[in-house]
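Q: Please work out how this folds:
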Amino acid sequence: MPIIVNLDVIMAKRKMSLNELSEKVDLTISNLSVLKTGKAKAVRFSTLEAICKALDCQPGDILEYKEEVTNPQRD
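A: Sure, this is the predicted structure:
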């Protein structure tokens, strides 16, 4: 998937645990874990806003676009 979630990196920089972030943004640890591991298929803007506020960061610090690299076909 070309969207990379860097939530774990930002959390580490802020020295914030998943439990602490869960309390601050009022989301379950399970839901945050799905987002943190990049397995989420979507994220609400209100959730992204709460995470950015709690971590004092911008959405672009958490979400990154990387173009997928395809293997060239060999003849």
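
Q: from here on, contacts and neighbour counts on C-alpha atoms
A: Will do.

Q: Pull the distance from stretch 4-23 to the chain's centre.
A: On the basis of CA atoms, centre = their mean, to the nearest Å, stretch 4-23 sits 9 Å off its chain's mean C-alpha point.

Q: Can you name the element that comes right after the host helix or strand of residue 12?
A: Using DSSP states H and E, residue 12 sits in helix 7-13. Using DSSP H and E, the helix or strand that follows helix 7-13 towards the C-terminus is helix 18-25.

Q: Second chain to compare with the first, below:
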Amino acid sequence: MPIVVNIDVMMAKRKMSAGTLAEKIGITPANLSILKNNKAKAVRFTTLYALCRALDCQPGDILEYIPDEAPDSSD
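A: The predicted model follows:
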């Protein structure tokens, strides 16, 4: 998927455990794990807001767009 979730990077920078972050933003550790492991199909803006607030960061610090590789034009 071309959108990568970098919550683990921000957690490491802030020296915050998954349990602490889940508690601060009001979601279960299991749901946080789904986000961290890029298994989520969507993220609510309220959750993104809570993540940014708890981690003191911008949405772009958490979400990264990685373009798909373009097909080889030599075909």
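
Q: what about residue 25 of the second structure, neighbour count?
A: Residues near residue 25 of the second structure, counting by other CA atoms under 10 Å, number 19.

Q: Confirm for me that it is in contact with residue 46.
A: No: taking CA atoms under 8 Å as the definition, residue 25 of the second structure is not a contact partner of residue 46, at 9.4 Å.

Q: Where do the strands of the second structure begin and end?
A: Taking DSSP state E, the strands of the second structure run over residues 3-5, 63-65.

Q: looking at those strands, which is buried most?
A: A comparison of those by mean neighbour count, using mean count of other CA atoms under 10 Å, puts strand 3-5 on top with a mean of 16.

Q: any residues touching that one, and which ones?
A: With contact meaning CA atoms under 8 Å, 6 or more residues apart in numbering, strand 3-5 of the second structure is reached by 35-38, 62-66.

Q: cool, and stretch 50-65 of the second structure?
A: Under the criterion CA under 8 Å, 6+ apart, residues 2-7, 10-11, 14, 21, 24-25, 48 lie in contact with stretch 50-65 of the second structure.
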